[in-house]
Structure formats: C-alpha cells, structure tokens
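Enquirer: A predicted structure for the sequence below; I have some questions about it.
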Amino acid sequence: MTKTPFIILAGVLALAACGPKTNQTIDRGFDSKSLQDLTKTPGIWVDGDGCEHWAIDDGIEGYQTNRLDRYGKPVCGLLPPFTLHGPDAVGSPVPDPI
C-alpha cells in the first residue's frame, strides 16, 4: 500500500519525459524566424521586486530574460518597479490581442 504512490509518481514522470523536444530558439509564430534574427533593440522591463529583465516585443510574441551583472547576479534596484525603459516601450507594428 505504501509503494503505490511511488509507483504512480514514477509512471507520471516517465510519461512526462515522453513529450516532444522543441527548439526554444525558434520563433514559431506567423512571422517565424530564428531568435538570433531579431533586429530590434531590447528594452528593460522592471518587475515588482525591482529586478531588471531584457525584453523585446516582436508583435504577438514577446521575449525576455533576466538582466545579469558580470558575476551572474540579477541587476535589481536601479530603476522604478513595474516600468519599461528603452525603445521597445513604444510597442510594435503588429497589434497585441491583449
């Protein structure tokens, strides 16, 4: 009886590993291209904790990653929270549905 939850958990984990592997560096939207081909300059989005993220809006899709210092630590506290700075703040020619 005590082994049953572990057997079920092992089965669920085994099935979860069977999903298709997708290349996360490829844009699969209607204007699909490699993410290395993005030509816009990213802006900086600041989250509620004051930590900065590189952000770029490619129309319907948007991409972001943490902004890190040279030691790999997050950059936080330099800009006001919940703001977007840089050229990407003006948006994109493709309207977002939200």
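Expert: That came through fine.
Enquirer: CA only for contacts and neighbour counts going forward, please
Expert: Fine.
Enquirer: now do the same contact list for the residue minimising distance to the centre of the chain.
Expert: Centroid-nearest residue in the chain, with Cα atoms, centre = their mean: Gln64, separated by 4.4 Å. Going by Cα atoms under 8 Å, 6 or more residues apart in numbering, Gln64 touches 53-56.
Enquirer: here comes the other one, which I'd like you to weigh against the first:
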Amino acid sequence: MTIRKLALMLCAGALLAGCEIGPDKSIDRGIDSDDLSTMKAGIWVDPNGCDHWIIDDGVEGYLSQRLDKYGKPVCSGIAPPTIATGDFKGGATSIIGDPL
C-alpha cells in the first residue's frame, strides 16, 4: 500500500469518526414541545405545482416535500401554486398565538 493511499484512508477515517446521528426531527422542541404527528398538517403548493406538508404551531413552522412511495414529488393539483390549504395552523400554541 502506498503512502498516498494510507494517508487518504486515515483522512477518510478521521472524517467519518466525526459523524453522528442528528437530533430527532419528528419532535417539536420549542415552547410547547410535542410530537409533530399530533399536529394538524396542511398542504402548500410550490410554484411548480408540487405539494409540501406544512405545519404552523404559532412559533415555529415545519415544511417538507410530499413524496410518493418511490420518492417522487406529489403534484396533486389540490390548490393553485403558492397557496396553502388545510388546517395547518391547528397545532398553534395558545400561549403565544399567531398574529396573522
């Protein structure tokens, strides 16, 4: 094994050693901490016409692309582009509320 290969393997090992699993993103860790599965989601349609899940709890907001079982975007046509629909503010906190 050459010194170059050995050096590359050591660098790769050092980089991977610094990797760790990130925080659980399915839980709201804000003022009114709660599991996101208990909040009501709506759908926001992006400018291309594809759906995104949206949740607004009054302090934080959550958005993720809606995907089918093959990982492809869902573009249902449920609303015009750039419009949000559904009870996505249903998880809003009563402590602070949403001024809009």
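Expert: Yes, it's here. Computed from a predicted structure; not experimentally measured.
Enquirer: what TM-score do we get after superposing?
Expert: The TM-score (TM-score structural alignment, normalised by the length of the first structure) is 0.63; 90 aligned residues with a Cα RMSD of 3.1 Å.
Enquirer: distance of Ile31 of the second structure relative to Lys89 of the second structure?
Expert: 16 Å (Cα to Cα, to the nearest Å).
Enquirer: coming back round to it: looks to me like the residue nearest to the centre of the first structure is in a strand.
Expert: Yes. Using DSSP: H, G, I helix; E, B strand; the rest coil, the assignment for Gln64 of the first structure is a strand.
Enquirer: for the first structure, what spans make up the strands?
Expert: In the first structure, the strands defined using DSSP state E lie at 43-46, 52-57, 62-66, 83-85.
Enquirer: how big is the offset of the longest one relative to the second structure?
Expert: When the second structure is superposed, strand 52-57 of the first structure averages 0.9 Å from its matched positions, counting by mean Cα distance after the TM-score superposition for the first structure.
Enquirer: got it, and the first one?
Expert: Averaged over the aligned pairs, strand 43-46 of the first structure sits 1.3 Å from the second structure after superposition, using mean Cα distance after the TM-score superposition for the first structure.
Enquirer: return the residues in contact with Ser26 of the second structure.
Expert: 35-37.
Enquirer: give me that answer again for 7 Å
Expert: 35-36 (Cα atoms under 7 Å, 6 or more residues apart in numbering).
Enquirer: mind checking how far stretch 62-79 of the first structure is from the chain centre?
Expert: Stretch 62-79 of the first structure sits 13 Å away from the centroid of its parent chain (Cα atoms, centre = their mean, to the nearest Å).
Enquirer: and the end-to-end length of that stretch?
Expert: Per Cα to Cα, the first residue of stretch 62-79 of the first structure is 21 Å away from its last.
Enquirer: relative to Gly11 of the first structure, how far out is the closest residue to Ser32 of the first structure other than its chain neighbours?
Expert: Closest residue to Ser32 of the first structure apart from its sequence neighbours, by Cα to Cα, 6 or more residues apart in numbering: Ile26 at 7.4 Å. Remark: distance between Ile26 of the first structure and Gly11 of the first structure (Cα to Cα) = 31 Å.
Enquirer: likewise for Asp58 of the first structure?
Expert: Distance from Asp58 of the first structure to Gly11 of the first structure, by Cα to Cα: 39 Å.
Enquirer: brilliant, that's me finished.
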